[in-house]
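Trainee: Next one to model:
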Amino acid sequence: MTGSTGILNTAQGRFRVSVQGDPLAPALILSNSLGTTHEMWDPQVAGFAQSYRLIRYDTRGHGGSPVTPGPYRFKDLGRDVLAILDALDIERAAFCGLSMGGHTGLWMGVNAPERLNALIVCNSAAKIGTAQAWQERAEALRQGGAAQMRTLADSAPSRWFGEAFIQQSPQLVKAMQDALAKLDPLGYAACCDALAESDLRDQISRIAAPTLLVAGQWDPVTTVADAQAMQARIPGSTVAVVPASHLSNLEAPEAFERAVLNFLAQA
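Mentor: Just a heads-up that it's a prediction; the model follows:
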């Protein structure tokens, strides 16, 4: 098994990318949520890399990937994924994204179906939140800068995790908060712009790839009902509910990994 982390030159810019697993295995690319980096997937690396060539990357505006002037749109974020696959000489891959990353996957399913073997959309929705709320958050970050990022990080646990998990895993929760606080506020705000603008509810019926929709049982941000609404529109899709809140791969890693690997084995 091979593994590397570094900066990858692509047609869309220089992205921080990690690659693990057998180069000849089927490719699986993971896309992070808003306010995280690709390290959010650390609990899944060992399990996924056993069977797949695993690619993780920091979404535009996050971590070591480019912070270009906003606003961003999901066509930008989706084209970033295509550019990363091209730079790695990968024609087709399975895609798994959470929250913002899951919405990027929906865009891919609609607009680049020829590049997908399978699609896993986790803790996401075809329309996430309201345009006004995202616009207000983006404006607060542009005005408040790093101090506002720290404020956002202070309030993040209740949006990300269930109360029991927050009490049981304080070190992980703090590490996620610290990572959020260090992100570039303008990159984060530009991703908020993308979330404010995007509504794929009338387009996802065109998704043809085998699709799994993972929902957190107690997720207050993107609910089980959101997953069920997508299932009603995406032909042949299935829903898996795991005992977690929003960052389900961290709160319920074993159930999450089992749901994804079982689906991929069948897909």
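
Trainee: contacts, neighbours, all on C-alpha from now
Mentor: Will do.

Trainee: Tell me which residues touch the nearest residue to residue 245 once chain neighbours are set aside, please.
Mentor: Leaving aside its sequence neighbours, residue 245 sits nearest to residue 219 (CA to CA, 6 or more residues apart in numbering; 4.0 Å). When contacts are counted by CA atoms under 8 Å, 6 or more residues apart in numbering, residue 219 touches 123, 160, 161, 244, 245, 246.

Trainee: Now do the SS call for residue 219.
Mentor: Classification of residue 219 by DSSP: H, G, I helix; E, B strand; the rest coil places it in coil.

Trainee: does the spatially most central residue of the chain belong to a helix or a strand, and which?
Mentor: The chain has residue 101 as the residue nearest its centroid, 2.4 Å off, counting by CA atoms, centre = their mean. Assigned by DSSP states H and E, residue 101 falls within helix 100-111.

Trainee: list the helices and strands that helix packs on?
Mentor: With contacts taken as 3 or more CA pairs under 8 Å, 6 or more residues apart in numbering; DSSP states H and E, helix 100-111 sits against strand 27-31, helix 74-87, strand 93-98, strand 116-122.

Trainee: go with 10 Å
Mentor: Here helix 100-111 touches strand 27-31, helix 74-87, strand 93-98, strand 116-122, helix 185-197, strand 211-216, going by 3 or more CA pairs under 10 Å, 6 or more residues apart in numbering; DSSP states H and E.

Trainee: Burial-wise, tell me which of these comes out on top.
Mentor: Each of the helices and strands packed on helix 100-111 was scored by mean neighbour count; the highest is strand 211-216, a mean of 28, by mean count of other CA atoms under 10 Å.

Trainee: circling back: could you measure from the closest residue to the residue nearest to the centre of the chain other than its chain neighbours over to residue 21?
Mentor: Nearest residue to residue 101, sequence neighbours excluded (CA to CA, 6+ apart): residue 31, at 4.6 Å. Going from residue 31 to residue 21 by CA to CA, to the nearest Å gives 17 Å.

Trainee: can you map out the strands along the protein?
Mentor: For the chain, the strands defined by DSSP state E occupy 2-10, 13-21, 27-31, 53-57, 93-98, 116-122, 211-216, 238-242.

Trainee: so who does the residue nearest to residue 101 touch?
Mentor: For residue 31, the contact set (CA atoms under 10 Å, 6 or more residues apart in numbering) comprises 37-38, 40-41, 55-59, 81, 95-105, 121.

Trainee: Go again with 7 Å.
Mentor: By CA atoms under 7 Å, 6 or more residues apart in numbering, residue 31 lies in contact with 56, 57, 96, 97, 98, 101.

Trainee: With residue 30 instead?
Mentor: Contact analysis of residue 30 by CA under 7 Å, 6+ apart lists 55, 56, 95, 96, 97.

Trainee: what does residue 249 give?
Mentor: Counting by CA under 7 Å, 6+ apart, residue 249 makes contact with residue 256.

Trainee: circling back: hmm, the residue nearest to the centre of the chain is touching residue 33, no?
Mentor: Yes - counting by CA atoms under 7 Å, residue 33 is a contact partner of residue 101 at 5.3 Å.

Trainee: Would you do the same for the sequence below? I want to compare the two.
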Amino acid sequence: MRGFRWPPPPDGGPRTWGPGPGGPRTGRPALPEPETELIATPHGVRLEQLLTGAGDPVTVFAHGLGNGIATTRPFGSGVTGRKLFFQFRGHGRSDAPPGPWSYLDLARDLRSIADLGGATRAFGASLGAGALCRLLAESPERFERLVLFLPAALDRPRGEVARARLTALFEAVESGDAAAVADVVQAELPPAVRNTPAGWAYLRQRLDQLLRDGLAPGLASLPEQAPLRDAGALAAVTAPALVIGCAGDDLHPVEVAEQLAAALPRATLHVYDRPGVLWTERADLRSRISAFLNE
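Mentor: Now for the predicted structure:
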């Protein structure tokens, strides 16, 4: 495999026709970013939100650390009803109140968007799965159906490898050096996708987002925290849940997904045999999520 390099080759970026962001020819997980709105919440933090779809039920989608609306939209492509995508504090155009922050703060963000939008179903990815678990520990009957994708931590902080990767991301974004950010972000891509037009397009989209919006300092301590003190707090959750993990994912150890599925009384666990499922198992993943939520 050719070594990673930045900037990309001349044909490596997204093609653009007309106004607005372009897209790759194939394979990018994130969709172009549409116009969003800022929502005032009861706890005084304005959060960026995108509402799509029509009718009931309503599903709220919570993203991972350093990600946002664009990277969670593909998960809802086959989900019926209205879909609420939002940015946690410190991401995108959402407010960044003085930190540091805890998973309780993130759970408040998630609860506010869900309550204001009337959501009865919830999806959480990575950090968003942790925030969802924190919310469920306090309000176990809040949602009717749950999907938790690649949970990163439950009752223990993230491991050393994950903390080192995230620290490198924070430092690279703070430096404003596109090459340094690209060097960290490219680890999100499966090796077979790197140095392909689709891979470069995804990388450019992620860099545009991170270098434009940055990462608020209040997020830096989250990798050292755990969403829950005791996973047993989830024993009262009554909703059916789908927990999705991946073998070989350093940022999202499969053991966390297994522990979470065991802690939720009505959970179904699905484990993919390799990471990068948005690239390698995209159709199956979207079908699995929509079939479960639409059931």
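
Trainee: one step back: if we take the contacts of residue 31 of structure 1, which one ends up nearest to residue 167 of structure 1?
Mentor: Looking at those and their distance to residue 167 of structure 1, the nearest is residue 98, at 23.0 Å (CA to CA).

Trainee: how about the closest one, what's its partner in structure 2?
Mentor: Under the alignment by TM-score structural alignment, residue 98 of structure 1 pairs with residue 125 in structure 2.

Trainee: neighbours around the residue nearest to residue 210 of structure 2 when sequence neighbours are not counted, how many?
Mentor: Leaving aside its sequence neighbours, residue 210 of structure 2 sits nearest to residue 173 (CA to CA, 6+ apart; 6.7 Å). Neighbours of residue 173 of structure 2 under the rule other CA atoms under 10 Å: 23.

Trainee: Ok, the one 4 residues further on next?
Mentor: For residue 177 of structure 2, the neighbour count with other CA under 10 Å is 12.

Trainee: hang on, the earlier thing: among the strands of structure 1, which comes closest to residue 177 of structure 1?
Mentor: Ranking the strands of structure 1 by proximity to residue 177 of structure 1 (CA to CA) places strand 93-98 first, at 17.3 Å.

Trainee: If you count contacts, what does that closest one end up packed against?
Mentor: Other helices and strands packing on strand 93-98 of structure 1, by 3 or more CA pairs under 7 Å, 6 or more residues apart in numbering; DSSP states H and E, are strand 27-31, helix 100-111, strand 116-122.

Trainee: how much does it stray from structure 2?
Mentor: Here the mean offset of strand 93-98 of structure 1 against structure 2 after fitting is 1.0 Å, by mean CA distance after the TM-score superposition for structure 1.

Trainee: so how far is that strand from its chain's centroid?
Mentor: Distance of strand 93-98 of structure 1 from the chain centroid (CA atoms, centre = their mean, to the nearest Å) equals 8 Å.

Trainee: ditto for stretch 198-206 of structure 2
Mentor: In terms of CA atoms, centre = their mean, the centre of stretch 198-206 of structure 2 is found 17 Å from the chain centre.

Trainee: what's the answer for stretch 254-267 of structure 1, then?
Mentor: Computed by CA atoms, centre = their mean, the chain-centroid distance of stretch 254-267 of structure 1 equals 17 Å.

Trainee: So what touches it?
Mentor: Outside stretch 254-267 of structure 1, the residues touching it (CA under 7 Å, 6+ apart) are 44, 118, 210, 240, 242, 248, 249.

Trainee: can the residues you listed go into TSV with extra columns for distance to residue 68 of structure 1?
Mentor: Formatted as TSV, these follow (distance: CA to CA, whole Å):
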residue	distance to residue 68 of structure 1
44	29
118	30
210	33
240	35
242	35
248	29
249	28
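
Trainee: now that we have the residues you listed, which one has the most neighbours?
Mentor: Neighbour max across these (other CA under 10 Å) = residue 248, 27 neighbours.

Trainee: Let me see the contact set for that one.
Mentor: Per CA under 7 Å, 6+ apart, neighbours of residue 248 of structure 1: 216, 256.

Trainee: measure it to residue 242 of structure 1 for me?
Mentor: 7 Å.

Trainee: What of residue 25 of structure 1?
Mentor: Per CA to CA, residue 25 of structure 1 is found 27 Å from residue 242 of structure 1.

Trainee: so what's the closest residue to residue 224 of structure 2 other than its chain neighbours up against?
Mentor: In this structure, residue 224 of structure 2 finds its nearest non-sequential neighbour in residue 157, 5.2 Å apart by CA to CA, 6+ apart. Contact analysis of residue 157 of structure 2 by CA under 7 Å, 6+ apart lists 223, 224, 225, 226.

Trainee: try 6 Å
Mentor: Contact analysis of residue 157 of structure 2 by CA atoms under 6 Å, 6 or more residues apart in numbering lists 224, 225, 226.

Trainee: The residue mapped onto the last one from structure 1: neighbour count?
Mentor: Alignment note: residue 226 of structure 2 maps to residue 198 in structure 1; criterion TM-score structural alignment. When neighbours are defined as other CA under 10 Å, residue 198 of structure 1 has 18 of them.

Trainee: Tell me how far the counterpart of residue 237 of structure 2 in structure 1 lies from residue 230 of structure 1.
Mentor: Applying TM-score structural alignment, one finds that residue 237 of structure 2 aligns to residue 207 in structure 1. Distance from residue 207 of structure 1 to residue 230 of structure 1, counting by CA to CA: 11 Å.

Trainee: Neighbour count for the two, which is higher?
Mentor: More neighbours sit around residue 230 than around the other of residue 207 of structure 1 and residue 230, counting by other CA under 10 Å; the figures are 25 against 22.

Trainee: Need the counterpart of that one in structure 2.
Mentor: Residue correspondence to structure 2 (TM-score structural alignment): residue 230 of structure 1 is matched to residue 260.

Trainee: what about its match, distance to residue 200 of structure 2?
Mentor: Between residue 260 of structure 2 and residue 200 of structure 2 the computed distance is 34 Å (CA to CA).

Trainee: Same check on residue 148 of structure 2?
Mentor: To residue 200 of structure 2, residue 148 of structure 2 is 28 Å away according to CA to CA.
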